[in-house]
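Trainee: Got a sequence here, can you model it:
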Amino acid sequence: MLYSKKRADFANNKFKLTSNKLLVMTRSLIDVLVVAVCLMIFSPSLSHAGTPAVFILGDSLYDVGTNSFIPRALAKANFPFYGIDFFNSTPNGRFSNGLNLADFTAKVALGESVTSPPPFQSLYNTGNTFSASLAKAIDFDPMRPWETPNKDFNFASIGMDKENPARGINFASSGAGIIDKTSAIDQSVAITQQLSQLMFVHGNLTATMGAWKTQFLFAKSTFFLCVGNNDINFFVMTRQKMDQEAYIEELIDSYNSTLRVLYNLGVRKFGIFGIPYVGCVPLVRVTVVSGECSERANDMAIQLNSKLEQLLCDMMINFKGMVYSFANSYDVLYELMEQSERYNFTNTIDACCGLGRFNAMTNCNPVANLCKNRKEYIFWDIAHPTQYAASIIINKFQFGGTNYARPINWSKLASL
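Mentor: Take a look at the predicted model:
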């Protein structure tokens, strides 16, 4: 059942805006526009784009290689067949056959010629000083010469063409949850650690380019957050005995703390990737005897999304200058699965790459089954969309109406 329909069952948490709240929302949007004007007046180097940089926090849906730099991390995607449709068929840490959700998200704010910003760990582990690497990642030069990526994908290619990394930094780590105990399962970089890394970046920028410019940078840049999927998967798949309502409250409390930390760092533009239709991904289906979707997982996703939307609404009312766009990924994935013919998908259940039931008994690897036409599959591996599916998902968030992203879409958010 659609999240937008079923959330009515949770009447106490239903997202409603009174005329007074709409007035406050308008004032908040005006505050953001004022910041934009200040940036154009006081910082010409930042004035060439609505969003000068993109910062991404989250889990494997948005990981672009973080875990490849974490020796202890269990979930990695730096080997074939990952990246088979990426530039020169290069495994690169993305849980995708090519570009992933992070790459298409970066395009929303910075244009078609870019892929996702580099992972923080790649900057921190570089042979150059961190400050020099950071300065390169946060590159505001509007005349920056972009490289041209190789568009002729060939698995046997050994060329050296590279993607055009977008301005900004990606902190997302596969296995991360909104609570630390979830992240500990895969030894990933927890959200609390990702926030610490962002604070480190903020401090370094403040020291190198000044406090006021850093403040404007954070206020003007768009911050995208995608987390919560693993928390629900962990709870359902391990059959936790903890009260479900109490667990949802724990998750929303942690989400609240995360958003407040970001706001206190100066973040004002939030792109929030809601909890998807998680009960129907191959990873979860394979644990259900009948092979059907997990209703419990989907119900939990609906509850968490409802509470998250209410939290975001309340924060925008009470936190000056904050503006957000909540991406309804639950209904989007539901639509892709239920209206598969519309998007030319022929398989909405199995993973394109994997082994066993639903190709979900293992993650993608060099000896796994590999589908021939990736555009016919929604799922690339046990839990992540194919490049084609990812492009459709983000396109709906970017240009769609309030059934896909609300109260404004991602394109409008990035342009503020």
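
Trainee: hey, let's count contacts and neighbours off CA atoms from now on
Mentor: Will do.

Trainee: Please, which helix or strand holds residue 76?
Mentor: Counting by DSSP states H and E, no helix or strand carries residue 76.

Trainee: go on, residue 187?
Mentor: Counting by DSSP H and E, residue 187 is part of no helix or strand.

Trainee: all strands of the stretch 51-200 of the chain, in order?
Mentor: Ranges of strands in the stretch 51-200 of the chain, per DSSP state E, counting those that start in this stretch, are 54-58, 168-170.

Trainee: repeat for the stretch 301-416 of the chain
Mentor: Using DSSP E, counting those that start in this stretch, strands in the stretch 301-416 of the chain cover 323-327, 347-351, 353-354, 369-370, 377-379, 405-406.

Trainee: circling back to that earlier point, out of the strands of the stretch 51-200 of the chain, which is closest to residue 271?
Mentor: When those are compared by Cα to Cα, strand 54-58 sits nearest residue 271, at 9.3 Å.

Trainee: Okay, residue 201 and residue 217: tell me how far apart.
Mentor: 12 Å (Cα to Cα, to the nearest Å).

Trainee: Between those two, which is the more surrounded one?
Mentor: Neighbour comparison, residue 201 and residue 217: the larger count goes to residue 217, with 22 against 18 (by other Cα atoms under 10 Å).

Trainee: Do I have it right that the more buried one meets residue 54?
Mentor: No - using Cα atoms under 8 Å, residue 217 is not in contact with residue 54, being 10.1 Å away.

Trainee: still on that earlier bit, is it possible to export the strands of the stretch 51-200 of the chain to TSV including mean neighbour count and distance to residue 265?
Mentor: As requested, the strands of the stretch 51-200 of the chain are exported to TSV (neighbours: other Cα atoms under 10 Å; distance: least, Cα to Cα, whole Å):
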stretch	mean neighbour count	distance to residue 265
strand 54-58	26	13
strand 168-170	27	15
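
Trainee: compare with the first, here's sequence two:
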Amino acid sequence: MDSSLIPSSLLLRRMLLLLMTVFCKTKGALQLPPNLKVPAVLVFGDSIMDTGNNNNNTHTLAKCNFPPYGRDFQGAIPTGRFGNGKVPSDLIAEELGIKDLLPAYFDPNLQPNDLLTGVCFASGGSGYDPLTSKMATAISLSGQIDMFKDYIRKLEGLVGEDRTNFILANSIVLVVEGSNDISNTYFLSHAREVQYDIPTYTDLMVSSASSFLKEIYQLGARRIGVLSAPPIGCVPFQRTILGGLLRKCAEKYNEAAKLFNSKLAKELASLNQNLPNARVVYLDVYNPLLDIIVNYQNYGFKVGDRGCCGTGKIETAVFCNSLDPTCQNAGDYVFWDGFHPSESVYRKLVPPILQKYMYQFI
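Mentor: Model (predicted):
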């Protein structure tokens, strides 16, 4: 749009927003390639990335905006992050030098300037399979797409169409799903187990993931990182339910995750070839996280098979609450609750993963 057609007050507002974006960036620890400029981080996914989008959802149990969640967060505030402190969404934005926290898109205190540097659309309990989000009453991937479209409209109102297109094309867009599909929808609820075997169910997951990625590409995303499913069978909850007296990892969950990951990696490679100017990158978190879980003492942790909250064996979300005792130091634990790692683990995972894969976004 010709700037002469924009009212002077709106033009001034846009200039001020852009200046605020420049001067409010944090100093990231990650050394980016000189030709890689990242204006914002945009995140889709589940509870690993959710920074509070489920807080006002009265129909879901997948929320954690209450103590002891957020115990080690700034001001010990439970913000709806599924952990004791920051989650990967925040740490990625921090490492890239964009900002200290990645706000939830549904945060009632969201500021216009936040839109320029990125937001989080993730919802705890969601998955690639539409049934997964429905069962958890979470925001489905189609619902997160609707949030993304609304975000784009607001961004265009703030900085215009050209700058919006630049932000979308150059931002790092991350997608984290799959755990709830395998652990909750397939194995735990058996809702899909009667319809599919694992090979065909993982095909369904990959097909849904591919459709989602094509849609956000059509909306302007170009640098898209998709995280693998983690070693789901080694989270405390699954070890307690299926690991026997010794609480070993539930290998059938891990095998399903690995099968899904292998198919996902191939599909992303195909998308990368067929979507012009796209950089669709597969990010392996399965192996580095499994190494931390198995060799936890090598990473400075004292407990690898239980969470910090309550007994550490099953408590998650509403079942990890102020009535439960918590460990003295969450930094000693690989897991915060029955499903989610502690902030200390995320801080060991995020920097090397970014360092390993960032060059692929160029």
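
Trainee: Now the TM-score, please.
Mentor: The TM-score (TM-score structural alignment, normalised by the length of structure 2) is 0.84; 326 aligned residues with a Cα RMSD of 2.2 Å.

Trainee: Can you convert the strands of the stretch 51-200 of structure 1 into TSV and add a column each for distance to residue 178 of structure 1?
Mentor: Output for those, formatted as TSV (distance: least, Cα to Cα, whole Å):
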stretch	distance to residue 178 of structure 1
strand 54-58	8
strand 168-170	17
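
Trainee: looking at the ones you listed, which is closest to residue 86 of structure 1?
Mentor: Between the strands of the stretch 51-200 of structure 1, strand 168-170 lies closest to residue 86 of structure 1; by Cα to Cα that is 18.1 Å.

Trainee: ok, back up a step: quick check: which of the strands of the stretch 301-416 of structure 1 is nearest to residue 139 of structure 1?
Mentor: Across the strands of the stretch 301-416 of structure 1, closest to residue 139 of structure 1 is strand 323-327 (Cα to Cα), at 24.5 Å.

Trainee: which bit of structure 2 covers the closest one?
Mentor: Matched against structure 2 by TM-score structural alignment, strand 323-327 of structure 1 falls on residues 279-283.

Trainee: mean deviation of the matching stretch from structure 1?
Mentor: Superposing on structure 1 places stretch 279-283 of structure 2 at an average distance of 2.2 Å from its equivalents, by mean Cα distance after the TM-score superposition for structure 1.

Trainee: In JSON lines, list the strands of the stretch 301-416 of structure 1 along with distance to residue 47 of structure 1 and mean neighbour count.
Mentor: What follows is the strands of the stretch 301-416 of structure 1, written out as JSON lines (distance: least, Cα to Cα, whole Å; neighbours: other Cα atoms under 10 Å):
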{"stretch": "strand 323-327", "distance to residue 47 of structure 1": "20", "mean neighbour count": "28"}
{"stretch": "strand 347-351", "distance to residue 47 of structure 1": "43", "mean neighbour count": "23"}
{"stretch": "strand 353-354", "distance to residue 47 of structure 1": "43", "mean neighbour count": "28"}
{"stretch": "strand 369-370", "distance to residue 47 of structure 1": "45", "mean neighbour count": "18"}
{"stretch": "strand 377-379", "distance to residue 47 of structure 1": "38", "mean neighbour count": "28"}
{"stretch": "strand 405-406", "distance to residue 47 of structure 1": "26", "mean neighbour count": "22"}
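
Trainee: which stretch among the ones you listed comes nearest residue 415 of structure 1?
Mentor: strand 323-327 (11.9 Å).

Trainee: Tell me which of the strands of the stretch 51-200 of structure 1 approaches residue 370 of structure 1 most closely.
Mentor: By Cα to Cα (comparing all of the strands of the stretch 51-200 of structure 1), the closest turns out to be strand 54-58, at 27.2 Å.

Trainee: In structure 2, what stretch matches that closest one?
Mentor: Going by TM-score structural alignment: strand 54-58 of structure 1 matches residues 41-45.

Trainee: Mind listing residues that contact the matching stretch?
Mentor: 49, 89, 92-93, 98, 102, 117-124, 126-127, 141, 144, 171-177 (Cα atoms under 8 Å, 6 or more residues apart in numbering).

Trainee: ditto for stretch 115-124 of structure 2
Mentor: 18, 21, 39-54, 62-63, 89, 98-99, 102-105, 138-140, 144, 147-148, 151, 155, 167.

Trainee: Make a ChimeraX selection of whichever of the residues you listed turn out to be buried.
Mentor: To isolate in ChimeraX the members of these that are buried, counting by 16 or more other Cα atoms under 10 Å, one can use:
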select :18,21,39,40,41,42,43,44,45,46,47,48,49,50,51,52,53,54,62,63,89,98,99,102,103,104,105,138,139,140,144,147,148,151,155,167
